[in-house]
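>>> Quick one: sequence and predicted model below, then my questions.
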Amino acid sequence: MTAEELIIRYAAGERNFAGITLSTYDIEKGDFRGISLQGINLRGADLSEAPLHGVDLTDADLTGVILESASLEGAILRKAKLYSANLFCCCLVEADLTDAIMSRMNATCANFRGARLPSYGFERAILIEADFRNVSIPRYLICRGNNLIWDTTMPDGTIEKFPSLLNTGVNDASKEEERGLCLIPSAYILSLISGYFLPSIFS
C-alpha cells in the first residue's frame, strides 16, 4: 500500500490497516505530517522511517508496529496501544503518550525528550540507550517493572551505565535509591532480548 492510498482510504472511513507495509519510497512521497489518524488499526504494520511529525494517533492500535527510525516528534498518541512495538531509533521528542500502553516495547536508542508518558509507566521494555530527559514521569517509573536499562538517560540527565533489570513497585517512590538493581552479564542480554516479546501480536 502506498502512503497516499492509506491517507485516502482513511479519509473515506476505513480504519483497519493491520499488517500493511509502506516502502521507504512510498513513505517519502506521502505526507502524514499533522494529519488525524485517530482510532486507526496499524497492528504489525511496517512504518520504518515514516515522517509522522505531529500526527494524531489518539486511541490507535499500534500493537507490534515497526517504527524504526520513524519521526513522531510532537505526535499525539494518547491511549494508543504500543504493546510490543519496535521503536528502535524512533524520535518521540515532545510526543503526547498520555495513557498509552507501552509495555514490552523495544525502545533501543529511542528519543523521548520532553515527551508526556503514561503516568503509570511501562513494564518489560527494552530501554538500551534511550533518552528520557525532561519527560513527564519520574525516574522510578522508568526503573521498574523488569525494564531493561543500559546506558539509559534518565529524566534528570543522569545515565544508568550498566546493563540491569530493574524491578521496583509502581508505588515505591520512597525507595527509588533501593530500586532492586540487578546487574546481569552482557552475554545474557542478547538471549534475553530475543525472548522479551510475545511471539504473536495478532491473537
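Sure, I can see it. Residues are numbered from 1 along each chain as shown.

>>> For the rest of this, base every contact and every neighbour count on C-alpha atoms.
OK.

>>> Show me the helices in the chain, by range?
With DSSP state H, the ranges of helices along the chain come out as 3-11, 24-29, 139-142, 186-194.

>>> try this one next to it:
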Amino acid sequence: MTRDELLVQYADGVRDFSRASLSKVDLKGANLTGAYLGGAGLSKADLRGANLSRANLSGASLSGANLSGANLSGANLIGAHLNWADLSGANLTGALLNQADISGANLSHTVLEGAQLSRSYLIGANLSGANLKQATLAQCSLNKADLSDATLVETNLTGAKLKQCKLTRADLSRADLTGASLKQANFQEAYLNWADLSQADLSETDLTRANLSKANLTGVDLRQACLDATQLSGTNLSNTDLSGVDLSGKLLTGAILKGADLSVANLSGAYLIQANCAGANLTAANLTGAHLMHTNLSEANLSGANLTKANIVQPNLRGAKLSGVIQPNGKVRK
C-alpha cells in the first residue's frame, strides 16, 4: 500500500488497516488518529511527526521505523516490534507498550508519562532524558539501557531487570523498585529518596552522590557497592547485606539498620545518631571515631568491633554481644 492510497482511504472514513504492508513508506506528518494498524508491517517507515494518537498498533512491526516527534499518546502498542526504532521526542503518554520489543530503540527525551510497559523488552534502549513519571515498567527487561537524566518519579519498576543500566542523574524519587535486579547499575547523582528498593540486588552498583534519604532498602544486597558521598539519612536498611561495605563518615542519622549485616564494614567516623541497629551483625566492624549517640544496639553482635575513640552517649546495648570489642579507650573487652 502506498502513502496516497492509505491517506485517501483514511480521508474517506476507513480506519481498519490491519496487517497492511507499509514498510519503508513515507508517512511523515500524516494524521492517522485512531487508525487500526494491528499486525501491520511498518518496518523502516518514515513516521516523523505523524499523529498516531489512540491508534491500535498491537503486534505491528515498526522495527527501524522513524517515529521521532510522533504523537503516540494513548496508542495501543502491545506486543509491537519497535526494536531499533527512533522514538526520540515522541509523545507516548498513556500508551500501552506491554510485552513490546523496544530493544536498541532511541527514546531520548520521549514523553512516557503514565505509559504501560510491563514485561517490555528494552535491553540496550536509549531512554536518556525520557519522562517516565508514573509509568508502569514492572518485570521489564532494561539491562544495559541508558536512562541517564530520565524522569522516573513514582514509576513502577517492580522486578525490573536493570543490570548495568546507566541511571546517572535520573530522578527515581518514590519509584517502586521492589525486587529489581540492579547489579552493576550506575546511579551516580541519582535521586532515590523515598524510593522502595526492598529485596533489590544493588551489588556492585555505583551510588556515588546518590540521594537515598528515607528510601526503603530492606533486604537489599549492597555488597561491593560504591557509596561515596551517598545520602543515607533516615534510610531503611533493615536486613540489608552491607558486609565489608565502606560507610566511613556516612550520615546515617535516624537510619534503620535492624538485622543488617555490617560485619567487617568500615563505619569509621560514621554518624549513627539515633540509628536503629537492633540485632545487627557488627562483628569486626570498624567503628573508630563513630558517633553513636542514642543509638539502638540492642541484641546487636559487636564481637571484635573496633570502637576506638567512638563518641558513645546513652546507647541501648541491652542483650548486645560485646566480646573482644576494642573500647573507646583502646582496651579490649573480655
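Happy to help now that I have it. On a predicted model such as this, the values are computed, not experimentally measured, just so you know.

>>> Superposed, what's their TM-score?
Remark: TM-score between the superposed chains equals 0.74 [TM-score structural alignment, normalised by the length of structure 1]; 169 aligned residues with a C-alpha RMSD of 2.7 Å.

>>> coming back round to it: tell me which of the helices of structure 1 sits nearest to residue 167 of structure 1.
Nearest to residue 167 of structure 1 among the helices of structure 1 is helix 139-142; the distance by C-alpha to C-alpha comes to 9.6 Å.

>>> circling back to that earlier point, out of the helices of structure 1, deepest packed?
Stretch with highest mean neighbour count among these: helix 139-142 (a mean of 23; mean count of other C-alpha atoms under 10 Å).

>>> what would the helices of structure 1 look like in a markdown table with distance to residue 77 of structure 1?
A markdown table is the format used below for the helices of structure 1 (distance: least, C-alpha to C-alpha, whole Å):
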| stretch | distance to residue 77 of structure 1 |
| --- | --- |
| helix 3-11 | 17 |
| helix 24-29 | 20 |
| helix 139-142 | 19 |
| helix 186-194 | 25 |
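
>>> Neighbours of the counterpart of residue 54 of structure 1 in structure 2, how many?
By TM-score structural alignment, residue 54 of structure 1 lines up with residue 49 in structure 2. Residue 49 of structure 2 has 21 neighbouring residues, counting by other C-alpha atoms under 10 Å.

>>> I'd guessed residue 49 of structure 2 sits against residue 72; true?
No: the criterion here is C-alpha atoms under 8 Å, and residue 49 of structure 2 misses it with residue 72 at 9.8 Å.

>>> Provide the contact partners of stretch 121-131 of structure 1 at residue level.
Contacts to stretch 121-131 of structure 1, defined as C-alpha atoms under 8 Å, 6 or more residues apart in numbering, come from residues 101-113, 137, 141-142, 144-154, 193, 196.

>>> what does stretch 96-105 of structure 2 give?
For stretch 96-105 of structure 2, contacts defined as C-alpha under 8 Å, 6+ apart pick out 74-87, 115-126.

>>> now do stretch 165-184 of structure 1
Contacts of stretch 165-184 of structure 1 (C-alpha under 8 Å, 6+ apart): 120, 139-141, 143-149, 162-164.

>>> ok, now with 10 Å
Identification of contacts with stretch 165-184 of structure 1 by C-alpha atoms under 10 Å, 6 or more residues apart in numbering yields 120-126, 138-150, 162-164.

>>> hmm, which of these are the buried ones?
By neighbour count, with 16 or more other C-alpha atoms under 10 Å, the contacts of stretch 165-184 of structure 1 hold 121-126, 138-150, 162-164 as buried.

>>> residues in structure 1 matched by stretch 87-107 of structure 2, start to end?
Using TM-score structural alignment, stretch 87-107 of structure 2 pairs with 92-112 in structure 1.

>>> Which stretches in structure 1 count as strands?
Along structure 1, the segments classed as strands by DSSP state E run 126-128, 147-150, 152-153, 159-160, 164-166, 182-183.

>>> Read off where the longest one ends up in structure 2.
Equivalent residues of strand 147-150 of structure 1 are located at 140-143 in structure 2, counting by TM-score structural alignment.

>>> Any idea how far apart the tips of stretch 73-85 of structure 2 sit?
One end of stretch 73-85 of structure 2 to the other measures 17 Å (C-alpha to C-alpha, to the nearest Å).
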